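1. Predicted model, plus sequence, below.
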Amino acid sequence: MQPGITLRNHYCIIKSLGKGGFGDTYLAQDEDLPGKPKCVVKHLRPKSSNPGILPIAKTLFEREANTLDKLGKYHQQIPELLAHFQEEGEFYLVQEYIDGEDISKELIPNKKSSESYTVKLLKDILEVLAFVHQENVIHRDIKPQNLMRRRQDGKIVLIDFGAVKEISTLVINAAGQTTVTVAVGTPGYMPSEQAIGKPKFSSDIYAVGMIGIQALTGRKPHHLPEDKRTGNITTTPFYFGETITTELANYRGNYTYASAPTGSYIQKTTEVGSFPPNNFGLYDMHGNVWEWCQDVWHYNYDTAPTDGSVWESGEQSNSDSKVLRGGSWYDLPKSCRCANRVRRFPMGQDEDIGFRLVMG
């Protein structure tokens, strides 16, 4: 749409804010209200010209508009829905304009954000997301561009809910069934279950976690290393790189890993803080003591959960044994890798097994 076009003799288009596969977004002004306040117009149109799509798209549009109306009315960090309407088979949402910038402007490539900034950012996002999930809504497209820092008060505002975008992806297949052509979401911030069209509440949490990693590392998700077998984001064998030294962790230092030199062998645990923390501010993630996990032991990972939930049952499991991770002061360095796991019985006692208490 060109600037100057007026929708419903009411909303005058000022300029384009963005174009994408799901539709176009415009900055507009409300000609009927005093002061002609700014607003945002989202223009959504089905890709398919099949007439059978229109009633289905209309039903979906009405449902999602009602959801946005409910969310925006009851939370100040979600834009209020001002109007929704259909014209000539195309759909329009009019929402409150948020004066500010999205947080992609804050997450500068190759610049690591501080732990305090990252923790506060994640808390701010999760406070809004908790309300959304309480209303039984999955956002489905959480990414820096959809998180606005409101200029007035510095609060995070969650915009651009993904479910509405399904309208633009509807098609009717050869069997006459209505389907969506692509999964709604953004690669890098979208977990595997969402990519196959089965989003869960935890899918949004995954996206928030990826934003946290981006803030701490200065690297966008598509620049992070991936597991070639699963496609999931992975890291180096140790949080600090490809190898390990006794200046970084407490392990049996007279043995080596990869190209690292031999080092000291303390032969006992050390006080927390004796070695540097990882990017999340946690100490001794490699070495010092093995740590208990909530997961029970499984003999393989063939049916492991993909949504981040605890794995406490299933075939090939042994509920009497729990998973341990981390490595110990008397273990070889290869036992201190990120991916290393062993099993023990919870009732057993040993001087190399402990637990971590994290204060937030």
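-> Looks like it came in fine.
2. can we go C-alpha only for contacts and neighbour counts from here?
-> Noted.
3. pretty sure residue 12 contacts residue 31?
-> Yes. Counting by C-alpha atoms under 8 Å, residue 31 is a contact partner of residue 12 at 6.8 Å.
4. And here is the other one:
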Amino acid sequence: MSYCFNPACTQPRNPPNNNFCQTCGTKLLLGNRYRPLKLIGQGGFGRTYLVEDEQKPSRPRCVIKQFYPAGQNDSQKAAELFELEAIRLEQVGTHPQIPTLYDRVKQDNCQYIVQEFIDGKNLAQELKEQGVFKEAQIRDVLKDLLPVLQFLHQGEVIHRDIKPENIICRRQDKRLVLVDFGAAKYATATALAKTGTTIGSAEYVAPEQLKGKATFASDIYSLGATCLHLLVQMSPFDLFDLYEGKWAWRQYLMNNPISPELGKILDKMVQNSLRDRWGTAEEVMVALQASIPMQRKSRAIFSPTTFQTQTSPLQSFEFESVMVQLQQKLFRKNVELQRFPGKAEYFKEDFDNGVSLEMVCIPGGIFWMGSSEWEGNKEESPQHRVRLKPFFLSKYPITQAQWEMVMGNNPSRFKGKNRPVEQVSWYEAEQFCGRLSGQTGKPYRLPSEAEWEYACRGGTATPFHFGETITTDLANYNGRDINVRASKGIYREQTTDVGEFFPNAFGLYDMHGNVREWCADCWHEDYKGAPGDGTPWLAHNRRSPRLLRGGAWLANPDDCRCASRLKYDPDVDDSSIGFRVALSGRRID
């Protein structure tokens, strides 16, 4: 059957191969390629259709959203939202649990966006057919969707309409997909401070969003309200006691016990006060991971992805680090190495084809961040004390093999599965973290600048973690560039396999040279006003330059120092740029 796009058509159903509607004469093929099969949704500002793409041999199915406002009152606002939805989908559709935008078409005075068809049932349908969700299922909903929210929020996008109808359990792999970005908006400083239009389904919307001031925590609230609805099959409106001014969802649990640990997490997700609510998806993920009872087995309705990783308990590995000792002999500097045994804890994510990711536990502590006046540049000052909690950092820069397993491609100039991936922008590094989080259920992210420098130093206060000087026997950089901190060495003119040089005292490799590494922070000209707790120092503009650390194969010796900083625009990539990933906390269950 072919379905007519004209909302005013009285008999929209047509024979399968018609090119024009037999009732109103409207052209049935959109853009001469997309044939509508049926109407699958409609509202005041348009309709949604299931279509076939006739230009492709397999005639794959897609979803088309048509903007066709029924009235004029809010048509301008609706047109803006429709346009923004296309923009949002183009920007965030790289995540495997967000529909991909395929096309935008204008035809017969209507606008259309063509996007990926997600074959499956939404959670409202699952709830109606299967009844209330059990604790294991709620945990899997959170585990599946929190990394998606983390990805969106890192891209400064707020969804603003999370509800059961907008979460589809994909039939192919049973992963949850977040759909309908018509209400999504950028969380710029101006947008967050400005009172805007109230958008979203009222029963799932946070109080501040009802006032037109949505924040990242507003999505946390909506996801929490969605979970409460799935637990008791009642509207969130009916679960809040207006007389007591608090949620009363527990009294409606019917033979469906929920552990105190999960209950506390859900309670904090739906707090009316922003101050009392979880602020980020990562915070909820960490709490969820920490709350898993040791003996409980998951009986989820959602199967893990076919790209599921396996996590081992914390293990330890031994290594040897070095410190350089300089001995001046006439006009030459002799470098002698003093060797030290080391030991560190780590856990490993095992992927397919023998590929793994090792995450080293970095102990918490206090250090002086930046460089003294005699060592560095003004952007590396003033030196300031930073206190950090324990965290995990990847043992090596992300390799090409690891990138291919997560992203399915290899952008690198210097090919080699054990070489660091390069030619990766800050945005692409963030996408990798989002996908890795979705595949493992852990909140992977880029390290903050403070975390990176602390980890690089490994407890030292010298320009390099191995001492006052650097040599091409200890790192991969431009050894032809001679200065006060280095003698002449070799210039390899390309990246090298990770792990070829001595690690630092924390057991981390390639912290100096090989590739520059993206950090989460935005660029600031100096450290005046920098955080003292190791958190990323961000700016309000997503287009702000971002931080790179560690030097590279083509860098001079000074640029490889622990304190050296470099700024690039977040969309820049070249063969000197890579990254490594971080994970908050000390415990991995």
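-> Structure's in. What do you need? Keep in mind it's a predicted model, so treat the numbers as computed, not measured.
5. Among residue 12 and residue 31 of structure 1, which residue is more densely surrounded?
-> Neighbours were counted for residue 12 of structure 1 and for residue 31 using other C-alpha atoms under 10 Å; residue 12 has more, 23 against 15.
6. so how far is residue 65 of structure 1 from that one?
-> 21 Å (C-alpha to C-alpha, to the nearest Å).
7. ditto for residue 182 of structure 1
-> Here residue 182 of structure 1 is placed at a distance of 21 Å from residue 65 of structure 1 (C-alpha to C-alpha).
8. What range does the host helix or strand of residue 15 of structure 1 cover in structure 2?
-> Assigned by DSSP states H and E, residue 15 of structure 1 falls within strand 11-20. Under TM-score structural alignment, the match for strand 11-20 of structure 1 in structure 2 covers residues 34-43.
9. That stretch: average distance to aligned residues in structure 1?
-> On superposition with structure 1, the mean distance recorded for stretch 34-43 of structure 2 (mean C-alpha distance after the TM-score superposition for structure 1) is 0.8 Å.
10. Show residues contacting that stretch.
-> For stretch 34-43 of structure 2, the surrounding residues in contact (C-alpha atoms under 8 Å, 6 or more residues apart in numbering) are 1-5, 28-29, 47-55.
11. ok, 6 Å please
-> Under the contact criterion C-alpha atoms under 6 Å, 6 or more residues apart in numbering, stretch 34-43 of structure 2 has outside partners 1, 2, 3, 29, 47, 48, 49, 50, 51, 52, 53.
12. can you check stretch 94-106 of structure 1 too?
-> Residues contacting stretch 94-106 of structure 1 (C-alpha under 6 Å, 6+ apart): 39-41, 79-83, 144-145, 147-151.
13. What about the residues you listed, which are in strands?
-> Counted as lying in strands by DSSP state E, out of the contacts of stretch 94-106 of structure 1, are 39, 40, 41, 81, 82, 83, 147, 148, 149, 150.
14. tell me which residues of the match of strand 11-20 of structure 1 are tucked away?
-> By neighbour count on 16 or more other C-alpha atoms under 10 Å, the buried set for stretch 34-43 of structure 2 is 34, 35, 36, 37, 38, 39.
15. before we move on, what about stretch 61-77 of structure 1?
-> For stretch 61-77 of structure 1, the neighbour count (16+ other C-alpha under 10 Å) marks 61, 62, 64, 65, 67, 68, 69, 71, 72, 77 as buried.
16. Relative to residue 163 of structure 1, which of the residues you listed is nearest.
-> residue 64 (7.0 Å; C-alpha to C-alpha).
17. Surely that closest one is in a helix?
-> Yes. Under DSSP: H, G, I helix; E, B strand; the rest coil, residue 64 of structure 1 sits within a helix.
18. Distance of residue 78 of structure 1 relative to residue 278 of structure 1?
-> Distance, residue 78 of structure 1 to residue 278 of structure 1, by C-alpha to C-alpha: 34 Å.
19. Among the two, which residue is more densely surrounded?
-> residue 78 (26 against 15).
20. Give the aligned equivalent of that one in structure 2.
-> In structure 2, residue 78 of structure 1 lines up with residue 98, judged by TM-score structural alignment.
21. contacting residues for the residue most central in space within structure 1?
-> Nearest to the mean C-alpha position of structure 1, counting by C-alpha atoms, centre = their mean, stands residue 207 at 0.7 Å. Taking C-alpha under 6 Å, 6+ apart as the criterion, residue 207 of structure 1 is in contact with 142, 189.
22. rerun at 10 Å
-> Shown in contact with residue 207 of structure 1 (C-alpha atoms under 10 Å, 6 or more residues apart in numbering): 140-144, 185-191, 213.
23. try residue 77 of structure 1
-> Residue 77 of structure 1 neighbours (C-alpha under 10 Å, 6+ apart): 71, 98, 124-125, 127-129, 147-150, 155-159.
24. How about residue 162 of structure 1?
-> Contacts of residue 162 of structure 1 were listed using C-alpha under 10 Å, 6+ apart, and they are 22, 64, 138, 139, 140, 141, 142, 183, 184, 185, 186.
25. Tell me, how many residues neighbour the counterpart of the fourth one in structure 2?
-> What it means is residue 139 of structure 1. In structure 2, the residue matched to residue 139 of structure 1 (TM-score structural alignment) is residue 159. For residue 159 of structure 2, the neighbour count with other C-alpha under 10 Å is 26.
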